[in-house]
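**Q** Have a look at this prediction, sequence included:
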Amino acid sequence: MQLLFIADPLDHFKTYKDTTFSMMREAAARGHTLLACEPRHVMWARGGVVSARMQAFTLTGDAKDWYRTDGAAQQRPLKDVGAVLMRKDPPFDSEYFYATHLLEQAEREGARVFNAPRALRDHPEKLAILEFPELIGPTLVTRDADDVRAFHAEHRDIILKPLDGMGGMGIFRVREDGLNLGSITETLNKFGAQTVMVQRFLPEIAQGDKRILLIGGEPVPFSLARIPQGSEVRGNLAAGGKGVALPLSARDREIAETLGPVLAARGLLLVGLDVIGDCLTEINVTSPTGFQEITQQTGFDVARRFVDALEAALAA
């Protein structure tokens, strides 16, 4: 089967930790043909179908020169490959949004796309938790600085973050003294022009911001706890957090089993839930990661579980 990965440029991959690479490696081991393109290579014109300039490639097994291209890139319809895997990293900006519309048109033409483009649009990673208030901590979404001040006055120790950030970018903590609250709010909300999320600080972050993976609606039995280091408040691996694989707790499993069937039914084959303590904090659907860290530390082959689920979805 031919699998098209829509992703960042292959030359940018850090294969020692990249989840998309682990998917590719497992798929290739099963005999699937690998194709790649970037979102900018996807196009549509009247009278035709959604197509992309696709590059076939082969994994070499070498840590540095990890792939070789097979011939020249070719413009081909997305509906003609076995599956399209949308693995472009955030941010979810206007171009990502437009790409989901092109991919949805490709679905109408017969392409099989994972995660489903409409589901990607319908589940912005910060805001998707609003549908499940019983699983989250105190949370505010607003543009208004007065709302932020009132939330801080009630909860005293808060986290502020932009809605389009990734990897811990733009996350601020404001403690009881309220130091720099006004300046931080202005930085994030652009004087009322942009919406921000504010959440009560959860001290359980010291034990890690847990990434729980759902594949085909079922939880992987281990989470990846991203533990802040030193004086850092962010556990994100991109912000220097330490990743430690842990068995799911009873609460982790409760959250996963509540959300898994709901999200899978909407076309989300792979989801990353972020949980701090007992609280759901984000639902990641664009390009969830953590496969390699969990596999290396526990022996549980996450990529194998994913490709199993992908093949099952295609056969259904």
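**A** Received it, and whenever you're ready, just let me know what you need. Numbers count the residues shown, from 1 in each chain.

**Q** When you work out contacts or count neighbours from here on, use the C-alpha atoms and nothing else.
**A** Fine.

**Q** could you pull out the helices for the protein?
**A** Listed from the start of the chain, the chain has helices (DSSP state H) covering 19-29, 94-108, 117-122, 145-155, 181-189, 250-265, 291-298, 302-315.

**Q** Distance to residue 167 and mean neighbour count added to those helices, as TSV?
**A** Converted to TSV, those look like this (distance: least, C-alpha to C-alpha, whole Å; neighbours: other C-alpha atoms under 10 Å):
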stretch	distance to residue 167	mean neighbour count
helix 19-29	15	20
helix 94-108	17	17
helix 117-122	18	18
helix 145-155	23	16
helix 181-189	16	18
helix 250-265	21	18
helix 291-298	16	18
helix 302-315	21	16
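
**Q** then this one, side by side with the first:
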Amino acid sequence: MKICIVIDPLESLKPEMDTSLLLASAANQRGDEVAITFPARLLVRDGQAYAYTHRFPYRRDAADAGDLRSSLGSEQFEALAEYDVVLVRPDPPVNMSYLAMTYILDCANTCVVNAPSALRHINEKTVTMRWPEATPETCFGYDVETLFAEMERDRERWWVIKPGNEFNGNAVAKGRAADRDQALQALRECTKGGTQLAILQAFLPAVERGDKKVYLVGETLIGAMNRLPIPGDFRANIHLGAAFEATELSTQERKICEQIGAYCAEQGAPLVCIDLIGGYVTEVNITSPSGIPEINRVDQAAYEHLILEKLEEYVVARK
């Protein structure tokens, strides 16, 4: 395949824990032609998307693998339609710049994964309510007083308060109406003064036993791990210091993950990560599904190759 990866600035990436780089390395190993570009280097001209790209023969096992710029070829300007697939890998926030990128990629005239329309349509925090039986109690809005009134229905109940467009535990807090000042402050920060979407999700004490991260391509379960928060924190994000370990999925967990994977693939988003706490789905990540280096470590596997095989099947099926 000819693959173009839209990626975050190289200096922001950590090669030892970056799924995008792992996929690029595996694609190069199997003989694919890999290039990268950046959101700011995308352009639409006469209804067709173009990009300033660099060939990227990156190999994770190379002696200079940590020096990402050493793998860059010279810059060239070309139509994205020249590629079999464009992988969209920038991290959130899903803000106006992110949305602008999706509008440009609408004009790519090739297979885009995950699809721009899916990135706009599927909110990672609210889509879980399509499966209410598998989701903790959740509500969302953007007005501080309206959200606080919801919390006041049970003043002692703990909620996780999180923004609708962030990732890696950014701006996520825990609060209850009984602690009025702290809860209102968390809501103001999360909604940026009542101007952005915020989610209230019932706090699940089971997070002390871990937050499972499950990676899928469509209905195919690739791998999973259990993330354990650091003492004194409830956020099980590896970027925040959470430990990770091998895990098994129950029959019910596997079933709901396959259902969610199938739904996302139908919407044009075959690459998916699902977060599970105590058997409940808390988030469905489609913007830049990650965690493969860590899942590889706990399973002593190399799942990036299976991801590319399934991705190629998906691309071929859409030609």
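**A** Okay, I see it. Remember, predicted model here, so these are calculated numbers, not experimental data.

**Q** Tell me how they score on TM after superposing.
**A** Their TM-score after superposition, calculated using TM-score structural alignment, normalised by the length of the first structure, is reported as 0.92; 311 aligned residues with a C-alpha RMSD of 1.9 Å.

**Q** With respect to residue 65 of the first structure, which of the helices of the first structure lies nearest?
**A** Between residue 65 of the first structure and the helices of the first structure, the shortest gap by C-alpha to C-alpha is with helix 19-29, which sits at 13.1 Å.

**Q** How far away from the center of its chain is the closest one?
**A** Relative to its chain's centre, helix 19-29 of the first structure lies at 17 Å (C-alpha atoms, centre = their mean, to the nearest Å).

**Q** do stretch 45-52 of the first structure as well
**A** With C-alpha atoms, centre = their mean as the basis, the distance from the averaged C-alpha position of stretch 45-52 of the first structure to the chain average is 28 Å.

**Q** What is the equivalent residue in the first structure for residue 183 of the second structure?
**A** Superposed on the first structure with TM-score structural alignment, residue 183 of the second structure falls opposite residue 181.

**Q** what's around residue 181 of the second structure, how many residues?
**A** The number of residues packed around residue 181 of the second structure, counting by other C-alpha atoms under 10 Å, is 12.

**Q** show me what contacts the aligned residue in the second structure for residue 125 of the first structure?
**A** By TM-score structural alignment, residue 125 of the first structure lines up with residue 124 in the second structure. Contacts for residue 124 of the second structure (C-alpha atoms under 8 Å, 6 or more residues apart in numbering) come out as 164, 165, 283, 284, 285, 286.

**Q** Which parts of the stretch 101-250 of the first structure are strands?
**A** Applying DSSP state E, counting those that start in this stretch to the stretch 101-250 of the first structure gives strands spanning 113-114, 139-142, 158-162, 172-174, 196-200, 209-215, 218-219, 222-227, 242-247.

**Q** and the angle from the fifth one to helix 145-155?
**A** Taking axes from the mean of the first three to the mean of the last three C-alpha atoms, to 10 degrees, strand 196-200 of the first structure and helix 145-155 form an angle of 10 degrees between their directions.

**Q** What lines up with residue 75 of the second structure in the first structure?
**A** Under the alignment defined by TM-score structural alignment, residue 75 of the second structure is paired with residue 73 of the first structure.

**Q** Its match reaches residue 52, doesn't it?
**A** No - when contacts are counted by C-alpha atoms under 8 Å, residue 73 of the first structure is not listed as touching residue 52 (9.4 Å).

**Q** Fine by me, we can end here.
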